[in-house]
Structures are given as C-alpha cells and as structure tokens.
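Chemist: model this:
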Amino acid sequence: MINRDWPLVFKPFPLKAEKGRGAVSNLQGRYEVLGRERFDDGWTHEDEEEDGRRIVTTVHHEQAKTILSRNASPDIPFGVSLNPYRGCEHGCIYCFARPTHSYLGLSPGMDFETRLFAKVNAPELLRQELAKPSYMPEPIALGINTDAYQPCERTLGLTRRVLEVLHECRHPVGLISKSSLIERDIDLLAPMAADRLAGAAVTLTTLDPTIARTLEPRAAAPARRLRTIRTLAEAGIPVSVSIAPVIPFVTEPDLEHIVQAAFDAGACSAHYIVLRLPWEVSPLFREWLEAHFPDRAQRVMNRIQDMRGGKDYDADFATRMKGEGIWADLIRQRFEKAVARYGVQGPDRFGGLDTSQFRRPLTVPTKEKAGKHAGQLDLF
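Modeler: Okay, here's the model as predicted:
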C-alpha cells in the first residue's frame, strides 16, 4: 500500500567531476526527444569504488558519405577541412564542436567524449575526391572540429592513412592538435614541409598542469606539448601555437608566458581565441566552473559577458573569435606586445602552403570498395 502522505522529493544531485573527464554531466542535447534531470536516487555511496563509476569510451565505426567540409566564414583561415572522427576523448570542456553531437541524438556533455565515431572509409573517400577532374586543390585543415590525433588514432590510424594519400598526391595540409602523437607522422610531414606542403599548429591553453588536467583532461600535458613543438620545429615543420581559448581569470593570466614558452620551443607564429560558448557549451562550461572554480565562477562569467555584449556568446563573425569591449582590447594589446617582445610572428598558420605541386592519385577505389573500407585499390 502506498502512503500518499510520503513526499516524493529527490535531493539535488551534486556536481562532481569524473576523473579523466571534462564534462560534469551528460547534459541533454537540444534535439533529444526525451528530457532528463539529475537527482540523487539514494543509491550512490561515498565509499563506492571509483573504478565502478568510471565511464568507458566506445568507438563506433561508420561509413561516411562525404569527407571534405567546406566553409566560407570570413574569420576562419581555411576553406576546406577533414575530420576523421566525431566526438573527442580529450574531453576539453570548452570545445566548440560539442554541440554537433546533438545532431546524433546524443549529449554534447559526457557522450561527446565517450561515444566516438570513426570514419573508417575516410582515406578511400579522400582519394576519390582528389581524383575528380573538377577538384581544385587548396590547403586541407586536418582535425579542426575534433582532434585527429586523439587516443583512438593510435590503434585505428585513420589520420596516418589520410596523410599518406595527401603525401602521395603532394597536396598541402595543415594540422592542429593537442597530442604528442603527431610526432609519429614526422616521416611524412617533414618532407612535405620541406616542399611547403605541410604545417602544424599546437594548441596551448595554459602552462598550469593542474588546470589542464580538468580543462582538457585527456590531452597531452602542457610540458609535453612544448616538447612536441620543439620536436616538430627541429624536424623542419613550421609550427604555429594556438592560444585557445583565453578564459578570464583561469588561463588568461598565462598569456604572455605561453607566448614566451612557445617561442623558446621553436614556434614561428602564434594566435589566440577568446572563449566561445555556443549552444550547449555554455551550460556545460558553467557546470565545470562550479565544480572546479566555485570561488570565481561568477567572476569569470561576468568577464565573458563583458566581451560578448552582455551575453554568454555572440556568433557575429566580426567579434566571435576575439570578443569586444575593454577586456577584449586589453587581451589583444597584451598578445600583440608579447608577440613583439619575444619575436614570434602574428597569425600565419597555413597561409604559405603551395597548391601548385598537386597531382591526382594514380589509383582510386570504386564507390563500392570505398563504402566497404577496402584496402585493395582499383585502377581508375
């Protein structure tokens, strides 16, 4: 018999970070049909084994229909990009690509960093695309939405195989990553760089390993990224440093030190981006702040809104990367002075890559074999 007088009230579920994960929750995506809400059902115990709560990463293999994405955004320095993976295990809480998981009916929160999708036919589709008579070469940005060198790349090798196609076709490519795994492909990148066909950008958000461990938990540590910059530069590969995002009172105090450290490691150029909070990234970032920096959470959000016209985010092309207002101007001035002081060039990234050496692939897979991720190629 049910006691109608017993109040069915659940305690609020406290925000608690999961070790090795960026998102604090599995926030509902904006296209999900069913709603969900966090609450404490009484079954969670403080003495519960941590391993028992740990969320496992899964990688789903998918057959992509297309592989090259094109954009005409005036504030993005490339027109074509290729992403071998959807979702990213690095778990960076600020990642602007998180909302794309909503299109899959999944959460931009924990799902984005634990339920990944690998485009296993990416190399074959790229070869087909480059073989088209109508294809006109321009630098391809590799790994822009999600890191092409995230942990699952060690076993799947999709990025490596994509680079082999680009190497064979003498096609220019620019890579951006937070992973030291990019060093694995120096044998391909170094000779391409010598012919102005390859460049790399390494994202360096902070020099503080404690902050990095929660902000971007499964990416390489800051010191390891600096070593990667040095290794790539010594191999003759031009390296740009992406100081992104600049987060007021969290990573912003490191700005000048990052520029200096990047210069000392051999970087040839640098650029920065102020924190962007599109769609579900905003509530996810707010949860992260409350979990890790409750003492300054409101202060951080106040400064972000100062740079976004009073909102969490403004998507206007003219201001979305750098912000606006006094704080945005101060960050810009600090960056420009640091660049001048330490001898690093301003934004360049992949502008000097050469498209004139491109040659179409001699062999291409049939559509059927490209769809089945076949290893054997047919003559065209």
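Chemist: going forward, measure contacts between C-alpha atoms and count neighbours the same way
Modeler: Fine.
Chemist: Can you name every helix or strand that the strand ranked longest in the chain contacts?
Modeler: Identified as the longest strand of the chain according to DSSP state E is strand 239-246. Applying 3 or more CA pairs under 8 Å, 6 or more residues apart in numbering; DSSP states H and E, one finds that strand 239-246 contacts strand 198-203, helix 222-234, helix 255-265, strand 269-274.
Chemist: winner for burial among those?
Modeler: Of all these, strand 198-203 has the most neighbours on average by mean count of other CA atoms under 10 Å, namely a mean of 26.
Chemist: Mind listing residues that contact the next helix or strand after that one?
Modeler: Next along the chain after strand 198-203, taking DSSP states H and E as the criterion, comes helix 209-215. With contacts defined as CA atoms under 8 Å, 6 or more residues apart in numbering, helix 209-215 is touched by 20-22, 91-94, 205-206, 221-222, 250, 292.
Chemist: What ranges does this protein have for its strands?
Modeler: 58-62, 68-70, 80-82, 85-86, 115-119, 140-142, 173-177, 198-203, 239-246, 269-274, 363-364, 378-379.
Chemist: contacting residues for the spatially most central residue of the chain?
Modeler: By CA atoms, centre = their mean, the mean C-alpha position of the chain lies nearest to Thr146, the distance being 4.2 Å. For Thr146, the contact set (CA under 8 Å, 6+ apart) comprises Asn83, Tyr85, Arg86, Gly87, Cys88, Ala97.
Chemist: again, but for Val239
Modeler: Going by CA under 8 Å, 6+ apart, Val239 touches Gly199, Ala200, Ala201, Val202, Ile229, Leu232, Ala233, Gly266, Ala267, Cys268, Ser269, Arg349.
Chemist: Quick check: the fourth one vs Val162, distance?
Modeler: If I follow you right, that is Val202. Separation of Val202 from Val162 (CA to CA, to the nearest Å) stands at 19 Å.
Chemist: compare with the first, here's sequence two:
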Amino acid sequence: MSADRLRPPVPTARKGRGSASWVAGRYEKQVAVAEDDGWDALQMLQDEASAPETVVVEERARSVLSRNRSPDVGFDRSVNPYRGCEHGCIYCFARPSHAYLDLSPGLDFETRLFAKTNAAERLRVELAKPGYVCAPLALGINTDAYQPIERRYQVTRELIALLGETRHPFSLITKSAGIVRDLDLLAPLAAQGLVTVHFSVTTLDHRLSARMEPRAAAPHARLRAMRALAAAGIPVGVMVAPVVPAITDHELEAILGAAREAGADSAGYVLLRLPHELKTLWREWLDLHYPDRAQHVMSLLQQLHGGRDYDSRFGHRMRGQGPFADLLAHRFARARRALGFGRLPPLRTDLFVAPRPPSPQGTLF
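Modeler: Next up, the predicted model:
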C-alpha cells in the first residue's frame, strides 16, 4: 500500500473537511494503519494528514446516463458530472460509493475527486440512440454538480448546453451558490419549461453548517442564489435535507420560512440516512462535535428505523416510522400549508430534438 494511504489511527477534526478519518471501504482487502513507534513518527503523520489536499483525476467515462427504479424518487435517469464531492458534507448518502473505487468513503470521498471531462460527449451519444425516449433527467444527484471544481472543469455547464441544444428537460439539486454562473443558460430553458432547481438546506446556523458541510455555500449564500434564480424566472424549491434529530430538526419551520421568502415555490424534506460506512463516519463526527448528545441522537435515529441505525427499504428510508417521524411529518405539512408552498410546474418533454449521432465522416452539410 502506498504511503499516502497509510492512515493515522485517531479520528481528528480537520478544518475544511467533514470527515474525521479514512474509514475503510467495505471492499478493501487490506488497510494500513500507522502505529506509534516511540519516535514521534505517528504525531508527524497526524500533522501531515491534518489538512489533506484535494486531488482531481480527469476520467473518460464510457457512459454517463444512469437509470433507477426507485419508487421514492421523482426521476428514472440521472447524470453525475463528478465522482466524490469536495463539499465534504459528513451526512452525504453518496459517500459509500467511493468504496467501489477502493477508496475511503471518509476523507478520500472529499479529497480524491473524478471529473468526467467527456460527459457531454457521451450523453450526446446516448440521447442520439434511436430507441431513446425523452423523460426528465436529474443532473448531479449522487454528488453536487456545482461543487468547487466545477469552476475549473465546467462539466455541468457543458451538459446544460447540450440539454438546451436538444431541448431535453432536466432538474438540478444543489447546495452551492455557484449555480448563478449558469443563469445565462438556465433562464431561457426555464422559459420553455425545461428546467427546475431545488436547493438543499440543512441548517441556517453558519457555525453548524461549517462543521457539517464545510465547503458548501453558507446558508445565506444558498438563499441569495435561490432569490436570484427565482427573480430570473427559474422555478425553485427547497429540500430540508437531511433532517437530523436533536441537532437540526428544530429548524424545520425556520428553513421553510426563509426559503419561501427567497422565492421557493415547493418544499420537501428527507431524514438523515446512514447506509454502509456512513454509520461509522457519522458516529465519529458526533463524538467529536456533539459528545454530550451523541447517544441521544443515535437513539432517536434507531427509533425511526426499527431499532437499527438505518433501514433502506423504499418508502421508509426517507421518512422513517414511529412517533418522531409522525411528528416531523405533521410539522412539515402544517408549515408547508401555512407558507403557501405548492408544486413546481411539470417539465415539458414534447420539445425534445434528438442530436445527430456522431459520424466518422463528419458533417457534410
């Protein structure tokens, strides 16, 4: 194992990073962990690892259009411009996907990123297939399409340009204010009924946000971006996600109210989900930042999931069950009704024009 995969054994809070450690992925066959040899080498390794740098690998994807049959999400296809996410949200349900790359869902997920630089090219090929049937596409679901490296690589912008060219409907969900850079592309598409945007807001507390989602836009910046998109005529909504018992659940009504004031027309919420390695990462984070209530938080989560840290069943994983889940659902429904939230307009599919399939002879006319 290479030296950069040698993992200090002690989880440590790192400024600008959500994860506290390199938790081993579930498919790793061996993990090298440093041990103290009495010569201060372990402390030196801890110091070097305290601020891991972001490394981006440019990759050439073979395909980019992912399909799903999940009954509790509102789309059956998606495109993710990047793998890994520098936002570093400790609660991110996509963290375990890094295990497929033999990388840690912990610090590797937010420091070892992959940019699909040919994503627009591959999507063009897939949209041009004779059997392709147009339906709304979700852009940037597994990891944020507007994470910081988008400023450099602009893979998301290239995809939006292609979707605009073919008049293909799509939706975005982000926790980044960087989306305003693409207002020139998004506003004309919104006027044709081809795009909607949701902003994910977890908390309005800037200090808590800095610990939970260290490189995402601050809460007030997300609300400002939401206001800018709404003013440009783009249908926007808010997702209070994730709702964390005993840490953020008390903010539900305040987040909905702030989003409504910023121009959001629809609202939803999702409970904290802890699949696979995320259980370990979340417990580490709780012990570091909320040692006084860590046991209480986990007790509430287990009550929501039938005594387990997480229950992945469709229809259950997003909302949970039991008295706490019922109370949260009641509070959300009441606030949604009082604030006048509705639904975003349906996306049009009748305008789609398939791109011409690429030809080795090029374009003659």
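Chemist: So for Arg334 of structure 1, which of the strands of structure 1 sits nearest?
Modeler: Among those, strand 269-274 comes nearest to Arg334 of structure 1, with 11.1 Å by CA to CA.
Chemist: how deep is the counterpart of Leu189 of structure 1 in structure 2 tucked in, by neighbour count?
Modeler: Here Leu189 of structure 1 is matched to Leu186 in structure 2, going by TM-score structural alignment. Number of residues near Leu186 of structure 2 (other CA atoms under 10 Å) recorded here: 24.
Chemist: Skipping adjacent residues, who's closest to Arg38 of structure 1 in space?
Modeler: Phe13 (5.6 Å; CA to CA, 6 or more residues apart in numbering).
Chemist: Ala340 of structure 1: which of the helices and strands packed on strand 239-246 of structure 1 is closest?
Modeler: Nearest to Ala340 of structure 1 among these is helix 255-265 (10.0 Å), distances taken as CA to CA.
Chemist: want to throw the strands of structure 1 into JSON lines with distance to Leu353 of structure 1?
Modeler: Putting those into JSON lines (distance: least, CA to CA, whole Å) gives the following:
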{"stretch": "strand 58-62", "distance to Leu353 of structure 1": "31"}
{"stretch": "strand 68-70", "distance to Leu353 of structure 1": "18"}
{"stretch": "strand 80-82", "distance to Leu353 of structure 1": "13"}
{"stretch": "strand 85-86", "distance to Leu353 of structure 1": "24"}
{"stretch": "strand 115-119", "distance to Leu353 of structure 1": "26"}
{"stretch": "strand 140-142", "distance to Leu353 of structure 1": "10"}
{"stretch": "strand 173-177", "distance to Leu353 of structure 1": "8"}
{"stretch": "strand 198-203", "distance to Leu353 of structure 1": "7"}
{"stretch": "strand 239-246", "distance to Leu353 of structure 1": "13"}
{"stretch": "strand 269-274", "distance to Leu353 of structure 1": "15"}
{"stretch": "strand 363-364", "distance to Leu353 of structure 1": "25"}
{"stretch": "strand 378-379", "distance to Leu353 of structure 1": "30"}
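Chemist: What is the neighbour count of Gly343 of structure 1?
Modeler: Neighbours of Gly343 of structure 1 (other CA under 10 Å): 16.
Chemist: Give the equivalent position in structure 2 for it.
Modeler: The alignment partner of Gly343 of structure 1 in structure 2, by TM-score structural alignment, is Gly340.
Chemist: how close does that match sit to Ala259 of structure 2?
Modeler: For Gly340 of structure 2, the distance to Ala259 of structure 2 (CA to CA) stands at 12 Å.
Chemist: Return the distance of the aligned partner of Asp295 of structure 1 in structure 2 relative to Ile247 of structure 2.
Modeler: Mapped onto structure 2 by TM-score structural alignment, Asp295 of structure 1 lines up with Asp292. From Asp292 of structure 2 across to Ile247 of structure 2, the span is 12 Å (CA to CA).
Chemist: okay, the two: which has more neighbours?
Modeler: Comparing Asp292 of structure 2 with Ile247 by other CA under 10 Å, the one with more neighbours is Ile247, at 14 against 11.
Chemist: aligned partner of that one in structure 1?
Modeler: Aligned by TM-score structural alignment, Ile247 of structure 2 pairs with Val250 of structure 1.
Chemist: Enumerate every residue touching that match.
Modeler: Ile211, Val300.
Chemist: and if you look at Met136 of structure 1?
Modeler: For Met136 of structure 1, the contact set (CA under 8 Å, 6+ apart) is empty.
Chemist: residue in structure 2 matching it?
Modeler: Here Met136 of structure 1 is matched to Val133 in structure 2, going by TM-score structural alignment.
Chemist: So which elements touch the longest helix along structure 2?
Modeler: Secondary structure of structure 2 per DSSP state H: the longest helix is helix 323-339. When contacts are defined as 3+ CA pairs under 8 Å, 6+ apart, helix 323-339 of structure 2 packs onto helix 252-261, helix 294-304.
Chemist: average distance between the longest one and structure 1?
Modeler: By that I understand helix 294-304 of structure 2. After superposition onto structure 1, helix 294-304 of structure 2 sits on average 0.4 Å from its aligned residues (mean CA distance after the TM-score superposition for structure 1).
Chemist: what's that helix packed up against?
Modeler: Packing partners of helix 294-304 of structure 2 (3+ CA pairs under 8 Å, 6+ apart): helix 278-289, helix 323-339.
Chemist: so which of those comes closest to Leu45 of structure 2?
Modeler: helix 278-289 (19.6 Å).
Chemist: which parts of the closest one are buried?
Modeler: Neighbour-count burial for helix 278-289 of structure 2, counted by 16 or more other CA atoms under 10 Å, picks out Leu278, Thr280, Leu281, Trp282, Arg283, Glu284, Trp285, Leu286.
Chemist: Right, I'll call it a day here.
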